[in-house]
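Participant: Make a model of this:
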Amino acid sequence: MRAPQEPATTQGQDQEQATPCTRIVPVVLAGGSGTRLWPMSREQFPKQLIGVVGSDTLLQATVHRLDGFAPEWQVAKDPIVVCGEEHRFVIVEQLHACGLDARLVVEPARRDTAPALTLAAAVACAEGEDAILVVMPSDHAIADTPALQQALASAARHAQRGAIVTLGVPPRSPETGFGYIRIGEAIDDGAHRIDGFVEKPAPELATQYVAQGGYWWNSGIFVMRASVWLDALRALQPDMHAACLASFVEGKLDGGTFRPGKDAFTNTPADSIDYAVMERLSKSSGWAPEGVVIALDAGWSDLGSWDAVWAALDKDEDGNVGRGRVEFEGAVATYAHSEGRLVACVGTSNLVVVETADAVLVADRSKVQDVKGLVTRIKAQRAPEADAHRKVQRPWGFYDSIDQGERFQVKRIVVTPGARLSLQLHHHRAEHWTVVRGTALVTRGEETFLLSENESTYIPLGVRHRLENPGKMPLEIIEVQSGAYLGEDDIVRFDDTYGRCG
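Facilitator: So this is what the prediction gives:
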């Protein structure tokens, strides 16, 4: 990835005469923090980072969707992934696990999908070529990847000539949780001009849309040339364009990670791709690209609820889906997910049961959309179950909060070989460390020493300290914290390998 500079665009050109481009760059939007799949999905570990429909996480499945794409197209091996700082390290770890080194764009604040795509388009243009972007949310499920690739190939041909293309899903039922695209006249290759967008409809209107035809679900997948998106945004959302480009030019490159300028990006209006551009294409005056929609019949689901997860998975003869340690006895149309303990469903009907280490959800499948409101209440109570799992991933490994009480907390900490925590201190707690596996290199004040298995040390309140794993096997310690306040924000960092100081 090159150093930031003002990306060139093609405003004023005849898009029909633009030089054909066969290079495709996947853009994965991974900045969401969905709550409808709670308790699996949390604020700090959203649904794109979990595996609910297969062995891969939703993010990993997304970045592999263009594998084996039609040979006449040159698909970049390193996708552009746009995410937030709080999820950056887990995303990098998951991408490395599936053999990818993505170009990461780390948003300094959440501003919805239109600014996120604008940063990705600026990165693509700054690389020196006007590639075709295939923009995919990271939290959807696709059952038929070849069918998706066929639709994307058709979309790329229209994007070559300057159109902005989206994929629409012919509805299977009158869903009220999706936006709809009203399709216009047919062009060719199964494509239609976009006649308009419709908000999530009431049940009666959704039934009417399905009955009369001409309305497709909005998949949130887009295809366009990078310069075409930037020019469209300049014409239709000049304030957003100016703020995003200023943020890009002020940004800094750190290896394969690009960090846009914080102040300029914070001033960027928040809006979605649909609202900012797509809904305005047919209504704008002056220059604007053509909006095109292509049918996607590939078993698409946005996995917006536990009921959608149940619908996307194979079922037994009674309509049940079980994941993990699950047993059914006389159950019908039940979804059960266990992260550890045995979950037994006896005589249940149309239920969702999800078990994690620190929370259990039991819900009627027809009421799962209300989970979002439940999580809002949990957040208002400042309960930790809304934000993070008991087991929390960190760039150096993970910790698991295994017990807590008044003025104490016990954690199991696992540090990967060669990794180290930040040099830090705490104002409100002291810590006892006991090594149960591996070897620890400990910095405590001015001294540095090694601890082996069954050895321990004490870190007084207010003393600088650091934990490192110098060995070739995972380091595992038990940490006992004691003090008046045990929150994770009682950390003052002085040095950090992962850029978290300040």
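Participant: use CA for all of it now, contacts and neighbours both
Facilitator: Noted.
Participant: need the helices for the stretch 1-150 of the chain, in chain order.
Facilitator: Taking DSSP state H, counting those that start in this stretch as the test, the helices found in the stretch 1-150 of the chain are 58-63, 88-97, 113-126, 145-160.
Participant: do the same with the stretch 201-350 of the chain
Facilitator: With DSSP H, counting those that start in this stretch as the criterion, the stretch 201-350 of the chain has helices spanning 203-212, 226-236, 238-249, 262-266, 273-276, 306-312.
Participant: Which of the ones you listed has the highest mean neighbour count?
Facilitator: Most buried of those by mean neighbour count (mean count of other CA atoms under 10 Å) is helix 226-236; its value is a mean of 23.
Participant: Now do it: distance to the chain's middle.
Facilitator: Chain-centre distance of helix 226-236: 24 Å, with CA atoms, centre = their mean, to the nearest Å.
Participant: and what of stretch 436-447?
Facilitator: Centroid displacement of stretch 436-447 relative to its chain, using CA atoms, centre = their mean, is 35 Å.
Participant: How about stretch 54-65?
Facilitator: Centroid separation for stretch 54-65 versus its chain: 11 Å, with CA atoms, centre = their mean.
Participant: want to put them side by side, so please do this one too:
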Amino acid sequence: MDGKIIPLVMCGGAGTRLWPASREVHPKQFLPLFGVRSTFQNTLLRVSDAGLFERPIVITNKAYRFMVLEQLAEIGLEADVLLEPMRRDSGPAVAAGAAFAQTRDVDAVVLALAADHVVGDTPAFVAACRQGLVAAQDGRIVTFGVEPERAATEYGYISPGEVISGEVRSVAEFVEKPDPVTAAEYIKSGYLWNSGNFMFRASVLLDEYRNVDAASVAAVTDAVVKAGRDLGFVTLDEAAFGSAKAISIDYAVMEKTTHAAVVPVRCGWSDVGSWRAVWELSDKDSEGNAAQGAAVFEDSRNCNVATDRALVALEGVDDLVVVATQDAVLVSRQKDANGLKRLVAKLKTVAPQVTEEHIKVHRPWGSYQSVDNGDRHQVKRIIVKSGGRLSLQKHHHRSEHWIVVRGAARVTVNELVKTVHENESIYIPIGSVHRLENPGKIPLELIEVQTGSYLGEDDIIRIEDDYKRS
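Facilitator: As a prediction, the model looks like this:
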């Protein structure tokens, strides 16, 4: 592995700053915010050159594991996927990735990357990685300092120090997010934006972390040693990982180490931390309006619209963001990113469901979406991937009708196994042991009509399950 880098992609965060598109169960790193691919997929493709990068490590949580595999498959890449049993912020996550990298190579050089960032100029970013690699091999923890395009107040800054080699500088100081006046002074003084991505020898990172919190490093290392394997995932030991202190890697290591270095880079970077950031990165019309989905603007300027289905029409307004999903609509001022954070916090107390789940719910076998519901009925649209199948299950409180609208379904109802084709239906009585699967080459689409006294998802008694959820 000499001269190569192991990418460590961190994608366990919830990303509520882009609500309502981003939610707890389907956060922003898995959304196609720009084009057809998600930022998670673009992050992996950015570090897919086998001449410089090794097989990546992805660290995420259990809820996102099948989305990770599905999105890896869509871009034809493979990775070692580590599952955190609970969130402990970025410190333990990075330490776990470093410890796992050492199981592949004791001298591994690791590139820790956030899954939800955008980089417009991949060659410039890769060139910065090459610059930083030598310093990382020499024992430096190398950050990537983005050359500022404006006096941003939403980023931390890095003050570069003396030249180490080539473009690599020592870090004189890390500073927190500034006010506008201070940000302008930082720009004049040559400070860089702190991108939050960095490269290090795994052994160096763990040693520096150990100097600050030896108990947490021991816990995380133990979680890797005791990790299990489940459906191809590496499952970190819950008891060990849970005893690590929840802390960001910046506070745990970066702001304390004497080994920090920085590579300046101009690569069109953004952490996509707000709808305003999405607007800044999007194509716009002559009045500065951006749209993803169907939108019409009249006498409106510098607005941003993202809509799943409904047409959004704006008239006589400026600097608005309007995000319309099938169960929620956001109207907000572009400039107030913190206001959205406060709004989502309030929503979690008054309407938590809309911060957690979409109407369309992703499952390892495909997805389902609620179309209509009442006191004793619910209608869903279900899509099952080719080769996918649901668990063998039963319900105590509901019966179901399945109507196939595309593809072919293999249906088990008690002892009966039957193939149901397009424009055919089948009835599943209450209490019947049943299973749905797609034996075909195209996605299976069907309409499910549920009737009964209770229609909650917790009335699913799984008897067998390919995904070990029973």
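Participant: Overlay the chains and give the TM-score.
Facilitator: Here the superposed chains carry a TM-score of 0.94, computed using TM-score structural alignment, normalised by the length of structure 2; 470 aligned residues with a CA RMSD of 2.0 Å.
Participant: Make TSV from the helices of the stretch 1-150 of structure 1 and add distance to Pro20 of structure 1 and mean neighbour count to it.
Facilitator: Putting these into TSV (distance: least, CA to CA, whole Å; neighbours: other CA atoms under 10 Å) gives the following:
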stretch	distance to Pro20 of structure 1	mean neighbour count
helix 58-63	25	23
helix 88-97	31	16
helix 113-126	15	24
helix 145-160	6	21
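Participant: Specify, as a residue range, where stretch 349-368 of structure 1 falls in structure 2.
Facilitator: With TM-score structural alignment applied, stretch 349-368 of structure 1 matches the range 318-337 in structure 2.
Participant: Now the matching stretch: buried residues?
Facilitator: Across stretch 318-337 of structure 2, burial judged by 16 or more other CA atoms under 10 Å covers 318-325, 330, 332-334, 337.
Participant: farthest-separated two in these?
Facilitator: Greatest spatial distance among these (CA to CA): Asp318 and Thr325, at 21.3 Å.
Participant: Include distance to Pro201 of structure 1 when you put the helices of the stretch 1-150 of structure 1 into CSV, please.
Facilitator: Converted to CSV, those look like this (distance: least, CA to CA, whole Å):
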stretch, distance to Pro201 of structure 1
helix 58-63, 27
helix 88-97, 34
helix 113-126, 22
helix 145-160, 26
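Participant: Which among these is found nearest to Gly256 of structure 1?
Facilitator: The closest of these to Gly256 of structure 1 is helix 88-97. By CA to CA, the value is 10.3 Å.
Participant: which helices and strands sit right next to the closest one?
Facilitator: For helix 88-97 of structure 1, the elements it packs on are strand 391-394, judged by 3 or more CA pairs under 8 Å, 6 or more residues apart in numbering; DSSP states H and E.
Participant: Per the alignment, name the residue of structure 1 opposite Gln29 of structure 2.
Facilitator: Per TM-score structural alignment, Gln29 of structure 2 is aligned with Gln48.
Participant: do the same with Leu77 of structure 2
Facilitator: Per TM-score structural alignment, the equivalent position to Leu77 of structure 2 in structure 1 is Leu100.
Participant: Then Gln137 of structure 2?
Facilitator: Using TM-score structural alignment, the partner of Gln137 of structure 2 in structure 1 is Gln160.
Participant: Identify the residue nearest its match in space, chain neighbours excluded?
Facilitator: Nearest non-adjacent residue to Gln160 of structure 1, counting by CA to CA, 6 or more residues apart in numbering: Pro20, 5.7 Å away.
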